[in-house]
Each structure stands twice: as C-alpha cells, then as structure tokens.
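Enquirer: Have a look at this fold, sequence not included:
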C-alpha cells in the first residue's frame, strides 16, 4: 500500500495556484478599470495558474540544475534524497524487519538461544531509526501546508493557493 500511494501522491498535484485579475481593479485593487484590456492581453491568469506536484517540482529542479543553477541542485538533492529516497529506504527497512521477525518466529528455538532473541531484527531496526532522522517527507508536507496557509494573506489581491489531492495521499 505504501509504495503505490507514494508514487501516485508524488505525481498528483500537492498545491494549486490560481490568479484572478478581477481583484486587481478598483475599488478592491489598485488598478484603474481602463487598464483591463491591457492586463487581459497579458494573459496573466493562464500564465499564473498552476498545479504543482512533487514529481513535477523535482523534474524542474533537475532541469535547472543541468542548466547550472546551484540552488536548484541543493533543492533537488533535498527533495530526491531526503524527501523521497530516505522515506522509501526507511519503509524498506521496516518491511525487512517485519519479514525477519515473521521468518524467525517460524524457526524452532535452539537450546543456546532464548525465544525472545530470535525475533529481534537488530540491523534493519537500527537502520530504520537512522533513516527516519533523514526522512523529510513529513517536513515537506508541513512546509506545503504552511505555504498555502501563509498565501491566504494574498487572497484579497486575487492570488489563491490551495492544497491539492496529492498532499492527502502523501500524508497517508
């Protein structure tokens, strides 16, 4: 269940951005209505409206990294390694530990070994504890929520940030 949910969650939009130019004009906005034809000709709503997925974000960051953007490399590394890879490895270690516990529980106890020691998959559990420290999927989810909530301050200017369905799948 974890891997399909993660893959679909990474591909679906986690955040949406939309712009309404109507809020830019007086009385609510600062622009005069006489500028509406010019603003409409810029096609700002279509240019600004966007659905953002983590996979799409990583693809753009990889492209910008290839073009020489150092900051994009750091962001790509954080998303690809700390958000995605360590989360997958952490869950892999937990799965390995549970399979080892199941397998060892089926084995008969030997005279030199007590029953509790045969069900302790020490290495995978230790690795999972370390990987959990570097797994930032939860941090990324909270970051997206904070950005969306902070963006509500701009709703009066016509900018709308919303949480999209991909975030719910990543939260599972």
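Expert: Perfect, thanks for sending it. This is a predicted model, so every value here is computed, not measured.

Enquirer: CA atoms for contacts and neighbours, from now on please.
Expert: Will do.

Enquirer: thought residue 51 was touching residue 13?
Expert: Yes: using CA atoms under 8 Å, residue 51 is in contact with residue 13, at 5.4 Å.

Enquirer: quick one, which of those two is more surrounded?
Expert: residue 13 (21 against 17; other CA atoms under 10 Å).

Enquirer: next up, a second structure to put side by side with the first:
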C-alpha cells in the first residue's frame, strides 16, 4: 500500500492483483470477471459506484495479457469530496459479491455474449486479424489458435468466475495505490 501525491485534481484508487499467465484456463475466467466488473455502463462497478452511490466518476478493471503471470488493474477516480478509502471499500464490496455468490444465469449469458462480440469485433478487420495472429504466434507458437480461442471463453463457468474472484482478487494478493492531489501550499 502506498500513496502518491501529484498534480491531479481528483483522487484515484488503483488496485493491482496478481493473475495467471495469458492462455491458462484461469486467465480466461479472470478476463471474464474483469468484463463483468467494468465493461460498459451496465457493469457492476459502474452501476454501483458511478450511478447508484456516486462515489466515482469512472471505474475500470482489466487484465494485462502476458506470457508470464501478470496483473489485473482495478481503478476508480473518486468523485469530488469522496475519501479514497470509501471508494476502495465500495470497490471491494462489489468484488466480494462475486466472491460470495454465483452470478445469475442471465448476467452470465450477457457476459458470454459480450466476450463473443468482443472477439468478433477484434477480428473484424485485417489489422485486427493480423494482431491476433501475431499474438497467438508470439505467445503460443500457434497462429491457428485464432480459430479456437473463443471456445476457451465459452468454456468458462459461473463457478469458475466465483473461484477466480476468490483466488486472485483477494486482499492479500494485491497492491493498493492512492493517487492524490498535492496538498495546497500556503
């Protein structure tokens, strides 16, 4: 845990969790968990922290896909007057819900549809296809994985999402950084 003071106007909370390497079964579940938490305005973090509680102006969560184990970054930009500790607690509460309960079948189907749409969109242009082929060749030595990777996402279960939330998004598996405005000089 650390605090950095800088030339920013609003406080930020950044949580960095250790996650498994790209290509592992758990990585796909972590990626789906991140999508559940933060992709779009109907995501759990956005709905709870921005819309309902109004503790944050923006929130996000994304894994960094690496050949070796990497990190997932969760972050929030605090609303004016919101203490970073309150924002952190609210972020933790949303993760705890996924750790304690299976997501609904409806939410799970929406998540699967999002991942399938993301995959199709990413590979809808020549540039996207080239990037995917290069990624599969560089990380796995097999560009043909472009034809099967969506099945890895579709193989993730609701139980897998809860399990990786418990395993990788625990408080003892992270570093927390508060990024705060510099105190005003007299």
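Expert: Ah, there it is. Because the structure is predicted, anything quoted here is derived from the model rather than measured.

Enquirer: Superposing both, give me the TM-score.
Expert: The TM-score (TM-score structural alignment, normalised by the length of the first structure) is 0.29; 91 aligned residues with a CA RMSD of 5.7 Å.

Enquirer: Please point out which parts of the top helix by length along the first structure sit buried.
Expert: For the first structure, the helix that runs over the most residues, judged by DSSP state H, is helix 86-106. Neighbour-count burial for helix 86-106 of the first structure, with 16 or more other CA atoms under 10 Å as criterion, is recorded at 86-94, 96-98, 100, 104.

Enquirer: what does stretch 116-133 of the second structure give?
Expert: Buried-residue list, stretch 116-133 of the second structure, by 16+ other CA under 10 Å: 116, 119, 123, 129, 132-133.

Enquirer: what's the strand or helix carrying residue 178 of the second structure packed up against?
Expert: With elements taken from DSSP states H and E, the one containing residue 178 of the second structure is strand 174-181. Here strand 174-181 of the second structure touches strand 2-6, strand 12-19, going by 3 or more CA pairs under 8 Å, 6 or more residues apart in numbering; DSSP states H and E.

Enquirer: Could you say whether residue 15 of the first structure sits in a helix, a strand or coil?
Expert: strand (DSSP: H, G, I helix; E, B strand; the rest coil).

Enquirer: Report whether the expected contact of it with residue 146 is present.
Expert: No: counting by CA under 8 Å, residue 15 of the first structure does not reach residue 146; the two are 11.2 Å apart.

Enquirer: Which one's more surrounded, those two?
Expert: residue 15 (21 against 11).

Enquirer: about what we covered before: now the strand holding residue 178 of the second structure and strand 12-19, what's the angle there?
Expert: 160 degrees (axes from the mean of the first three to the mean of the last three CA atoms, to 10 degrees).

Enquirer: tilt between strand 174-181 of the second structure and strand 2-6?
Expert: Using the same axes, to 10 degrees: strand 174-181 of the second structure against strand 2-6 is 20 degrees.

Enquirer: Any buried residues in strand 174-181 of the second structure, and which?
Expert: Buried-residue list, strand 174-181 of the second structure, by 16+ other CA under 10 Å: 174, 176-180.
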